[in-house]
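> no sequence on this one, just coordinates:
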């Protein structure tokens, strides 16, 4: 066999070998790649909301993109910075790490639901008083997380620095710093944040 004949035979064999996968991919109907949507009903900031969502939509994207509640921020989108923290049924979670369809019937509170410019939540007022922010990007998550932290202490939920998990939970700077460690402030306003939350906890706000 000549060199030219060998090359032609090789090219034809390669084409034939590649054809079945191509045909198989082409045979897959488009419907298999279409997004699956689902109705999700929840209560957001005290108001009922029903959304038709792609089942892959995170709670964060449902709030920001579908309900236009942009106070909740998308920082890392990997659950590492805490900027997206909201309260779900009274407990703080990273909304970027959970799917919206998992919260059918849940009560969700975002920073917009905590207070208004005319009637601030005590923590919002304390953050302003103590300059608990600089750029402000992490602030909604910090405040929502702080609400959750104070509730955890009231419910005697222990943390990793609690000396006796069987005893009543107590408020301290060490406890506060540990419980708020999932919320990162890239501007470094941590001492002011601690002062703001401490004032609210002590009833001085």
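Happy to help now that I have it. None of these values were measured; they are calculated from a predicted model.
> When you work out contacts or count neighbours from here on, use the C-alpha atoms and nothing else.
OK.
> I'd like the next helix or strand past the top helix by length along the chain.
In the chain, with assignment by DSSP state H, the single longest helix is helix 3-27. Under the assignment DSSP states H and E, the closest C-terminal helix or strand after helix 3-27 is strand 37-44.
> buried set for that next one?
40, 41, 42, 43, 44 (16 or more other C-alpha atoms under 10 Å).
> and the next element down the chain from it?
strand 47-54.
> Compute the inter-axis angle for that following strand and strand 37-44.
Orientation of strand 47-54 against strand 37-44 (axes from the mean of the first three to the mean of the last three C-alpha atoms, to 10 degrees) gives an angle of 160 degrees.
> If you count neighbours, what's buried in strand 47-54?
Buried, per 16+ other C-alpha under 10 Å, within strand 47-54: 51, 53, 54.
> Hmm, residue 85 and residue 142 touching each other?
Yes. Judged on C-alpha atoms under 8 Å, residue 142 makes contact with residue 85 at a distance of 7.5 Å.
> Comparison target, given below:
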């Protein structure tokens, strides 16, 4: 398997978390990974096929009368070894993150200050909504009748998202206050 294809490792990891079909994987991505790792629906099935071709996943077809056969995937021992090797390898550096609000703020000298302040208020509102989503996800994980053995790690990942969102909200508040003071001083 290509060493740098983190999407493949994400899907292998999801196979260990009880996701067995492309639909299950997509649903899990939408409710968890999507908050920090984007995988499009169009990547899932080709990657599952590739993992199967490389011997990292097995596939079986489940047939139900009147329905299209459902492919179910399981991780193989070779797949578990590849996942473990990747998990235990050092990080190769921090990836660059794209943030539209920071890009717009960087060039905000070329727009009305009120527009910049509104942009920051909107961003703060979006972060606040995201934080509430994280709290809902956390409550769901904590209230599981049969908790997953992965739950403690999911909560750690979620804590990162919550803290990052809280920092973003705080940054918005401070930046809005700074821009507002500067606007008032100019008046």
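Yep, it's here. Quantities reported herein were computed from a predicted structural model and do not represent experimental measurements.
> Got a TM-score for the pair?
Put the two chains on top of each other and the TM-score (TM-score structural alignment, normalised by the length of the second structure) is 0.27; 95 aligned residues with a C-alpha RMSD of 5.7 Å.
> Is it possible to get TSV of the buried residues of strand 47-54 of the first structure that adds distance to residue 192 of the first structure?
Output for those, formatted as TSV (distance: C-alpha to C-alpha, whole Å):
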residue	distance to residue 192 of the first structure
51	38
53	39
54	40
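> Residue 123 of the first structure: which of those is nearest?
residue 51 (30.2 Å; C-alpha to C-alpha).
> Would you check that that closest one makes contact with residue 39?
Yes. With contact defined as C-alpha under 8 Å, residue 51 of the first structure counts as touching residue 39 (5.6 Å).
> On the three-state scheme, residue 61 of the second structure is what?
The three-state assignment at residue 61 of the second structure reads strand, by DSSP: H, G, I helix; E, B strand; the rest coil.
> can you pull the contacts of the closest residue to it other than its chain neighbours?
Leaving out its chain neighbours, the residue that sits closest to residue 61 of the second structure by C-alpha to C-alpha, 6 or more residues apart in numbering is residue 71, at 4.5 Å. By C-alpha atoms under 8 Å, 6 or more residues apart in numbering, residue 71 of the second structure lies in contact with 21, 22, 59, 60, 61, 62.
> Looks to me like residue 71 of the second structure is in a strand.
Yes. Looking at residue 71 of the second structure with three-state DSSP, it is inside a strand.
> okay, now residue 126 of the second structure: neighbour count?
14 (other C-alpha atoms under 10 Å).
> Give me the buried positions along the host helix or strand of it.
In the assignment (DSSP H and E), residue 126 of the second structure maps to helix 113-142. By 16+ other C-alpha under 10 Å, the buried positions in helix 113-142 of the second structure come out as 116-117, 119-121, 123-124, 127-128, 130-131, 134, 137-138, 141.
> Just say helix, strand or coil for residue 183 of the second structure.
Per three-state DSSP, residue 183 of the second structure ends up helix.
> What separation is there between it and residue 85 of the second structure?
54 Å (C-alpha to C-alpha, to the nearest Å).
> One more: residue 23 of the second structure?
Distance of residue 23 of the second structure to residue 85 of the second structure, given as C-alpha to C-alpha: 27 Å.
> Who has more neighbours out of these two?
Set residue 23 of the second structure next to residue 85 and count neighbours by other C-alpha under 10 Å: residue 23 wins out with 16 against 12.
> What strand or helix carries that one?
helix 22-31.
> Please pull up the helix or strand immediately following that helix.
helix 41-53.
> Check which helices and strands the longest helix of the first structure is in contact with.
Contacts defined by 3 or more C-alpha pairs under 8 Å, 6 or more residues apart in numbering; DSSP states H and E place helix 3-27 of the first structure against no helix or strand at all.
> got the buried residues for that helix?
Buried-residue list, helix 3-27 of the first structure, by 16+ other C-alpha under 10 Å: empty.
> Show me what the helix holding residue 126 of the second structure is packed against.
Using 3+ C-alpha pairs under 8 Å, 6+ apart, helix 113-142 of the second structure sits against helix 100-106, helix 151-186.
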